[in-house]
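> Build me a model from this:
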Amino acid sequence: MAGFLGQIIHNYVTRVINGVTGVKNVFFSGGVVLVIGLVSIWVSIFLYVAFYYAYMPAVLHVRPVHLQFKPCEEEKGICSFPSAHIQLTKKQQLLMIGQPYKMYLYLEMPESPANQKLGMFMVCAHLEDKGGTLVNNACRAAMLHYRSHLLHTFYTLIFLPFMVFGSSEEKQTVIIELFSGFEEDPGHPITDIYVEVQSRHVEIYSSELRVTAHLTGLRHLMFHWPTFSASIGVISILFFLAVLLALSWCHQSLRSDFIGGGMQSGKAYSQDKDWTSGEDDDTEDDEEEKSEKKPVPNFSGEIDETATDEENNVDEPQVPSDKALFNEGVIETLK
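Purely as a prediction, here's the structure:
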């Protein structure tokens, strides 16, 4: 009875231990999978961010334009074209190679009678590298947007309170596109831009230069739809990481199976070889025993090839020795 109870307790304890071991294995496997998943997600995010900053250029570069001119000595006004020198960069390259850019000049001009009577005027720009070599130049025409006297009167009456308190002014921002689709030359990266307004009667509040990257294709998608492109990018990197991990696991499994199968096949081959060599030894022993068998003549005078020496024990004629011949001779003499 005690042995039976002991066996039941032993089986119960064994089942509990096996269950605990199984739970530990499940938690361990789940923890490993969770850690690998989290690491893969962080690696995917890091790779996408690194790719974004390496692939995407700076979309906008803004530089102030400080116009200078030569004033007249005898009469009021300016006696030279307003011009400015804009330094984009000193040492490092500012624009990305192979990326098209657009350059705009923003002129903030008052709606003064002088500007309204000015009409069209020319704006020219020259691009130079660090050594002073001319890389590109362009000239564009510009003018204030036309407004009739009636429209100007209505606009002034509507925005009169804002103009009184200074939140609005009678001015226009004229946008001039100097370069469209400009690409940086790797041998002559631009560092300086020279701008000139070819009119001595123009009136300008302020101006600035904007260099905008003209994004197309994947860069356009990544810039204008960042959340969607980031999701697609991270999921794609996760997919490739999962494929690499699966291939690595399959390779490791096949390698271990191949090594284990090779060891087992080697043992089986050695055992088969020993068994085969034993058969060969037995065969050689049988052949030696057969070779020891000699044909013995039977009573009929024929040779029995199948009989052994023990079965066909036939006395062979013996030749008498010299001592036996001497003894026979002495006996005969005595007779």
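> only C-alpha atoms for contact and neighbour calcs from this point on.
Fine.
> Which parts of the stretch 1-150 of the chain are helices?
Along the stretch 1-150 of the chain, the segments classed as helices by DSSP state H, counting those that start in this stretch run 2-55, 113-118, 149-158.
> looking at those helices, which is closest to residue 178?
Closest approach to residue 178 among the helices of the stretch 1-150 of the chain (CA to CA): helix 113-118, 20.5 Å.
> Next, the buried residues of that closest one.
By neighbour count on 16 or more other CA atoms under 10 Å, the buried set for helix 113-118 is 115-116, 118.
> Out of the helices of the stretch 1-150 of the chain, the one nearest residue 296 is which?
Minimum separation from residue 296 across the helices of the stretch 1-150 of the chain (CA to CA) falls at helix 2-55, 72.4 Å.
> One more sequence to fold, the one below, so I can look at both together:
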Amino acid sequence: MIISNLIQRIHEKWFNVQKKTTEGVQSAKDAVFRGGLIIICAILIIWISIFLYTAFYYAYMPNMTYVRPVHLQFESCDQEKGVCSYPSGYVQLTKKQQLLMVGQPYRVNLQLEMPESPANKELGMFMVCAQLRSRDGVLVEHACRSAMLHYRSSLLHMLTTFTFSPMMIFGTTEEKQNIVLELFGSFEEDQSHPVTIIYVEIQSRHIEFYSASIMINAHLSGLRYLMFHWPLLSAIVGISTNLFFIVLICILSYIHFASEEENFDETFSYEKGEVNEEKNKTLSDDSNSDVPSVEHISLQEEMSEGESSLHVTDPILGKSSFIEDITDKVQIN
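You can find the predicted model right below:
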């Protein structure tokens, strides 16, 4: 008896230990699963925030600089040496329908690389005109600007030449100036006639230059200025904002669906309870209709007793009773 009790206790303890171990392993699995799910959701939300900010950055921010070379052409003189027409040229910005962003101000500059030659020094001031045209040739904007070489005295020119003479000998430095001329200070693209062609004309036949190029720079302001000049801070703020709103939407969605599920469970349990009550009520009505009432039972008992009393014989004489005799006579008559 003692041994069986001891074995039973050991078995119960072993069963409890096994049950607790199973519950602990299951709870650990659930915790690992929930933790992994939370980590995966957090990583996914962070990547979505980064993707949204990156997509917004490339959609909202314009390209800062466009550079196109200008191949100026002129007509040569037949009778004498030199240029007989103004140097001019067309610049195709893009082969697509549109290059610049609508609503964004741009600065359009012409960069001339001119030697410090006696002809350019004697030239003095000259005019540069530019036209902005659409693909179908519509004139969108027109402007003319004046320019000249920067003045340097003979003494300054001599000192500069003496200082940079070793580099000039090896060809790393030249006696030239880069003239940057602003043609359009704040040009905004027209959606109906996007600019794809720029026409440039230098109104001087005696100018000398090495090369010319058109530079289009975006003039940023407001949020675009902050996003371009402080990209790291803007990225942190933008990603954090996206992360906040995504987490808020997820929390509100979870609360909404959880409340809907609770309401559905409550409605289902309430309807189930009503159905059970109706079933119980119908069963009770059926049982009440099948079971006879107390008055009906007592009436049946009285009638059965009366009938039995009619047929009861006299226990002493062994003859029929007086009531039976009367009934027999009535039947004979």
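> any chance of the helices of the stretch 1-150 of structure 1 in a markdown table, plus distance to residue 198 of structure 1?
Shown next, in a markdown table, are these (distance: least, CA to CA, whole Å):
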| stretch | distance to residue 198 of structure 1 |
| --- | --- |
| helix 2-55 | 39 |
| helix 113-118 | 12 |
| helix 149-158 | 27 |
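> Residue 203 of structure 1 is nearest to which of those?
Residue 203 of structure 1 lies closest to helix 113-118 among those, at 6.4 Å (CA to CA).
> Can you state the mean residue-to-residue distance of that closest one versus structure 2?
Following the fit onto structure 2, the mean deviation recorded for helix 113-118 of structure 1 is 1.6 Å by mean CA distance after the TM-score superposition for structure 1.
> cool, stretch 12-30 of structure 1 as well?
Mean for stretch 12-30 of structure 1 is 0.5 Å (mean CA distance after the TM-score superposition for structure 1).
> Pull up the aligned stretch in structure 2 for that stretch.
Aligned using TM-score structural alignment, stretch 12-30 of structure 1 spans residues 17-35 in structure 2.
> The aligned partner of residue 259 of structure 1 in structure 2 and residue 205 of structure 2: what is the separation?
Using TM-score structural alignment, the partner of residue 259 of structure 1 in structure 2 is residue 264. For residue 264 of structure 2, the distance to residue 205 of structure 2 equals 88 Å [CA to CA, to the nearest Å].
> Can you pick out the residue with more neighbours from these two?
Taking neighbours as other CA atoms under 10 Å, residue 264 of structure 2 and residue 205 compare with residue 205 leading, 16 against 12.
> residue in structure 1 matching the more buried one?
Match for residue 205 of structure 2 (TM-score structural alignment): residue 200.
> Verify the contact between that match and residue 83 for me.
No - judged on CA atoms under 8 Å, residue 200 of structure 1 makes no contact with residue 83 at a distance of 10.9 Å.
> can you pull out the strands in the stretch 51-200 of structure 1?
Under the criterion DSSP state E, counting those that start in this stretch, the stretch 51-200 of structure 1 contains strands at 60-64, 83-87, 101-110, 121-129, 134-142, 171-182, 190-198.
> give the contact list for residue 48 of structure 1.
Neighbouring residues of residue 48 of structure 1 by CA atoms under 8 Å, 6 or more residues apart in numbering: 230, 233-234, 237.
> do that again at 10 Å, thanks
Taking CA atoms under 10 Å, 6 or more residues apart in numbering as the contact definition, residue 48 of structure 1 lies against 42, 54, 229-237.
> What residues in structure 2 pair up with stretch 228-240 of structure 1?
Using TM-score structural alignment, the residues of structure 2 aligned to stretch 228-240 of structure 1 are 233-245.
> Check stretch 88-100 of structure 1 too.
By TM-score structural alignment, stretch 88-100 of structure 1 lines up with residues 93-105 in structure 2.
> and the top helix by length along structure 1, what does it pack onto?
The single longest helix within structure 1, with elements called by DSSP state H, is helix 226-292. Packing contacts for helix 226-292 of structure 1, counted by 3 or more CA pairs under 10 Å, 6 or more residues apart in numbering; DSSP states H and E, involve helix 2-55, helix 218-224.
> now these in TSV, with distance to residue 183 of structure 1?
Output for these, formatted as TSV (distance: least, CA to CA, whole Å):
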stretch	distance to residue 183 of structure 1
helix 2-55	16
helix 218-224	16
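> quick one, which of those helices is nearest to residue 75 of structure 1?
For these, the distance to residue 75 of structure 1 is smallest for helix 218-224, at 52.5 Å, taking CA to CA.
> Would you mark the buried spots in that closest one?
Buried residues in helix 218-224 of structure 1, counted by 16+ other CA under 10 Å: 219, 222.
> Having no further points to raise, I will conclude here.
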